[in-house]
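My questions concern the predicted model and sequence given below.
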Amino acid sequence: MRSINNFEKAKRSYLTSIRIFWLLFALFYGQISLSQTHDSIKLIKIDSVVGDLDNDNIDELVVVYDSNLEAELGNVRFLHIYKKNTDKAYKNNPEWLLLKSSNKAIYPSESGGMMGSGYENMEIINGILTIHHFGGSRDKWSKTHKYRYQNDDFYLIGFSSSYMNLPSYESVDYNLSTGKIIFEKEIDEYDESGEPTGKVIKHYDTLLHKIDLPRIDNITLGTQKIYSDKTGITVYLF
């Protein structure tokens, strides 16, 4: 069957990508330990969601883990996608098989600034895995990433961000499949005495920026910079 073949291809690809170590895991009270050569990485489950990601009418399991690996802003976080094990031939087979792992799809544990953890939540709708991040202090930001299973892997197909620092609000929506980026900026108008007039100044722009779709395990968050002359918005993609 197509779904089984796709799973086997993705499984082989994943094992190849981590050829320098074996991934050993055991679920117990929401905690997983991965053993690498002589090091131990401890993962603690912080969120999960189930839903059909590969259109085979069987739900996958997606889990976000915190880890004991240090990053620039807190700890590295992992995203694991598990495939339901439908092989009942052996009694001791695990219920879930690891299909994909990424230590780049989730922001580090202290990336939210004064808001704490930048991770907000995730959901699966119509086969799309959507991950939300949120943070800031007086100024607030949010970022959303959308991943779809296609060509035997998970690819980023949508990215959106918003930034609010009164009196202005900025938003960016990027459809990676088409390459279209929409920029919008709203600024509350104030009079000479500093009182709001009730009017909102709006700026709008669109750009085309086609790239190869990043895979969920090799996405580099917040590195590519795009600037809109018409709105004055600078956005760091992904």
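Structure received.

Every contact and neighbour count from this point should use C-alpha atoms.
Will do.

Tell me which residues touch the closest residue to Gly136 other than its chain neighbours, please.
Closest residue to Gly136 apart from its sequence neighbours, by C-alpha to C-alpha, 6 or more residues apart in numbering: Gly113 at 5.4 Å. The contact partners of Gly113, by C-alpha atoms under 8 Å, 6 or more residues apart in numbering, come to 135-137.

let's bring in a second one:
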Amino acid sequence: MREKGVAPILLRGRAALLSLALFFLSSISAENIPGLDPAFPPKLIPETHSILRAASGDLNGDGMADQILVIANNKEQKSGDINESWRELRIYLRQKGKNAWKPVLENERAVLCRNCGGMMGDPLGDLRIENGTFLIQHSGGSRWRWAYTHRFRWQQGGWALIGETSESYDAMNSESRVKDHNLITGKYHLDTEKDGKKTRKVGYEKKGLKFLRNFDIYKEMEE
């Protein structure tokens, strides 16, 4: 005969252990995200979303480490439809006080979708803060590979696009093209290689400043 009350107690015990295990797993997964400040409060991220990339560093010169995130709705991981797979770039500035973070920018067009890299897979590369600027990298393609690096800096009341590097090359031979453009001065270097011949062109192409709040990576790639 089974002792009355033992089974429910065991089930409750197992449930408690499972909950505890899930708690530790979620804590470990959050702490193991490279670039995520351990003090960043998870409540600022919707429960329906996951963090794909994180970068921590001083963005506004106040000596405190700010936070940049790329987040995606969990449905994005299952969808191949560009209209259902937006990834969102968010910027949080650290405020004085315990765990005080101010969300200052959200952009759903700054990061390419999971399937936008072609046969190379997810195009999202590095997200990094350095010397008061931050950069976002993408790459993809098939035989003809491509890569983009966009660099932003706070100026004139917004995060301005100050630099752009576009690269493309044929994976089957030495043909390649690399353009590094300083969007503040307008100066660019264009390096090409074809049939073993390397050339470099230096020129000036001044454009009006673009700001992250209206930045659209999809349109940038079409230009």
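Yes, it's here. Treat the numbers as computed from the prediction; the structure is a model and nothing was measured.

And the residue nearest to Gly136 of the first structure? What does it align with in the second structure?
Alignment note: Gly113 of the first structure maps to Gly118 in the second structure; criterion TM-score structural alignment.

quick one: secondary structure of the nearest residue to Asp126 of the second structure once chain neighbours are set aside?
Closest residue to Asp126 of the second structure in three dimensions, ignoring its sequence neighbours and counting by C-alpha to C-alpha, 6+ apart: Gln137, at 5.2 Å. Secondary structure, DSSP: H, G, I helix; E, B strand; the rest coil: Gln137 of the second structure is strand.

show me what contacts Gln137 of the second structure?
Contacts for Gln137 of the second structure (C-alpha under 8 Å, 6+ apart) come out as 124-127, 147-150.

Provide the aligned range in the first structure for the longest helix belonging to the second structure.
In the second structure, taking DSSP state H as the definition, the longest helix is helix 6-31. When the first structure is aligned by TM-score structural alignment, helix 6-31 of the second structure has no counterpart there.

For the helix or strand just after that helix, which helices and strands make contact with it?
For helix 6-31 of the second structure, the succeeding helix or strand toward the C-terminus, using DSSP states H and E, is strand 49-57. Judged by 3 or more C-alpha pairs under 8 Å, 6 or more residues apart in numbering; DSSP states H and E, strand 49-57 of the second structure is in contact with strand 66-73, strand 124-130.

Mean neighbour count added to those, as CSV?
Below are those laid out as CSV (neighbours: other C-alpha atoms under 10 Å):
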stretch, mean neighbour count
strand 66-73, 22
strand 124-130, 18
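
now the most centrally placed residue in the second structure: how far from Asp195 of the second structure?
The residue lying closest to the centre of the second structure (C-alpha atoms, centre = their mean) is Val70, at 4.3 Å. Using C-alpha to C-alpha, to the nearest Å, Val70 of the second structure is found at 40 Å from Asp195 of the second structure.

need the helices and strands packed on strand 49-57 of the second structure in a markdown table with distance to Ala55 of the second structure, can you?
Written out in a markdown table, the entries for these read as follows (distance: least, C-alpha to C-alpha, whole Å):
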| stretch | distance to Ala55 of the second structure |
| --- | --- |
| strand 66-73 | 5 |
| strand 124-130 | 5 |
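
residue in the second structure matching Leu221 of the first structure?
In the second structure, the residue paired with Leu221 of the first structure according to TM-score structural alignment is Ile217.

same thing with Ser162 of the first structure?
Checking TM-score structural alignment: Ser162 of the first structure goes with Glu167.

What separation do you get for that match and Gly141 of the second structure?
11 Å.

returning to what we had before: quick one: which of the contacts of Gln137 of the second structure is nearest to Ser27 of the second structure?
Leu127 (22.3 Å; C-alpha to C-alpha).

Who's the closest spatial neighbour of the equivalent of the closest one over in the first structure, skipping the chain neighbours?
If you follow Leu127 of the second structure across to the first structure using TM-score structural alignment, you land on Met122. Excluding the flanking residues, the one nearest Met122 of the first structure by C-alpha to C-alpha, 6+ apart is Ile131, at 4.3 Å.

Run through the residues that contact that neighbour.
By C-alpha under 8 Å, 6+ apart, the contact list for Ile131 of the first structure reads 120-123, 144-146.

Need the counterpart of Trp144 of the second structure in the first structure.
In the first structure, Trp144 of the second structure lands on Asp139 (TM-score structural alignment).

check contacts around that match.
Counted by C-alpha under 8 Å, 6+ apart, Asp139 of the first structure has contacts 163-166.

So among the residues you listed, which aligned pairs are also touching in the second structure?
Using both residues aligned by TM-score structural alignment, their matches' C-alpha atoms under 8 Å, the second structure keeps these contacts from those: 163-165.

Please type out the ChimeraX selection for whichever of the residues you listed turn out to be buried.
Entered in ChimeraX, the line below selects the buried ones among these, by 16 or more other C-alpha atoms under 10 Å:
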select :163,164
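
Which members of the kept ones among the contacts of Asp139 of the first structure occur in strands, if any?
Applying DSSP state E to those, the entries found in strands are 163-165.

Same list, those, but as CSV with distance to Ser109 of the first structure please.
Formatted as CSV, those follow (distance: C-alpha to C-alpha, whole Å):
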residue, distance to Ser109 of the first structure
Tyr163, 20
Met164, 22
Asn165, 23
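
From those residues, pick the one nearest Ser228 of the first structure.
Closest approach between those and Ser228 of the first structure, by C-alpha to C-alpha: Tyr163, at 14.7 Å.

since we're on the nearest residue to that closest one once chain neighbours are set aside, how many residues are nearby?
Once flanking residues are discounted, Tyr163 of the first structure sits nearest to Trp141: 4.4 Å by C-alpha to C-alpha, 6+ apart. For Trp141 of the first structure, the neighbour count with other C-alpha atoms under 10 Å is 20.

Against Gly116 of the first structure, how distant is Trp141 of the first structure?
13 Å.

Quick check: neighbours shared by the two?
Gly135.

just the helices in the first structure please.
Going by DSSP H, the first structure shows helices at 2-17.
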